[in-house]
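*Asks:* quick one, fold the following:
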Amino acid sequence: MSNVRVRIADGRQVVTDLGHHFGGEELAVPPPLAEEWVRFGWAVRVEQAADKPAARGKQSRTS
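*Replies:* Sure thing, here's the model as predicted:
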């Protein structure tokens, strides 16, 4: 079973055996764990995030 890439949701924190992870961090986790995190709103799959404009890099407002 290969790992799934997820991004921790903004404003969320997740603690794993590898450490403390904050919003915006990308991690590779086992599929069951990824599904749980997505279901609880703690993370989004990286593939899903690429389709949503809000998940793209922040744009600067210098006008």
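*Asks:* CA atoms for contacts and neighbours, from now on please.
*Replies:* Will do.
*Asks:* number of nearby residues for the closest residue to V6 other than its chain neighbours?
*Replies:* Using CA to CA, 6 or more residues apart in numbering and skipping the chain neighbours, the partner closest in space to V6 is R45 (4.3 Å). Using other CA atoms under 10 Å, the number of residues around R45 comes to 20.
*Asks:* the structure of the following sequence is requested for comparison with the preceding one:
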Amino acid sequence: MEQIPKLNLGEQKSAIFCYESTTLVMLQISSFFVIIIASSEASLGTLRNLRHALKSIIKEIASAAGLH
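*Replies:* The predicted model follows:
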């Protein structure tokens, strides 16, 4: 994901890669990257929206690790 800014598309918060039978979703939340591996049949919108559900968990992890 660190190469994405070279495309000059602005700040990227997610990347989605689709393969034959697998979808890989990378979400940047705070200073963490969350990688989700799902079936190619999974809803991309639902996978991207997991950011909202994971945000509070990531904040708690960052706080516990002293990263916040």
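*Asks:* TM-score them against each other, please.
*Replies:* The TM-score (TM-score structural alignment, normalised by the length of the first structure) is 0.28; 26 aligned residues with a CA RMSD of 3.0 Å.
*Asks:* picking that back up, enumerate every residue touching the residue nearest to V6 of the first structure.
*Replies:* 4-7, 34, 38 (CA atoms under 8 Å, 6 or more residues apart in numbering).
*Asks:* from those, which land in strands?
*Replies:* Under the assignment DSSP state E, the contacts of R45 of the first structure contribute 4-7 to strands.
*Asks:* just the buried subset of those residues, please.
*Replies:* 4-7 (16 or more other CA atoms under 10 Å).
*Asks:* any chance of those residues in TSV with distance to T16 of the first structure as columns?
*Replies:* What follows is these, written out as TSV (distance: CA to CA, whole Å):
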residue	distance to T16 of the first structure
V4	15
R5	15
V6	14
R7	14
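*Asks:* for those residues, which one is nearest V29 of the first structure?
*Replies:* Closest approach to V29 of the first structure among those (CA to CA): V4, at 5.4 Å.
*Asks:* can you give me every residue that contacts the closest one?
*Replies:* Neighbouring residues of V4 of the first structure by CA under 8 Å, 6+ apart: 28-31, 34, 45.
*Asks:* same deal with L27 of the second structure?
*Replies:* Residues near L27 of the second structure by CA under 8 Å, 6+ apart: 13-15, 33-35, 48, 51.
*Asks:* which elements pack onto the longest helix anywhere in the first structure?
*Replies:* Longest helix in the first structure by number of residues, with DSSP state H as the criterion: helix 31-39. For helix 31-39 of the first structure, the packing partners by 3 or more CA pairs under 8 Å, 6 or more residues apart in numbering; DSSP states H and E come out as strand 4-8, strand 43-45.
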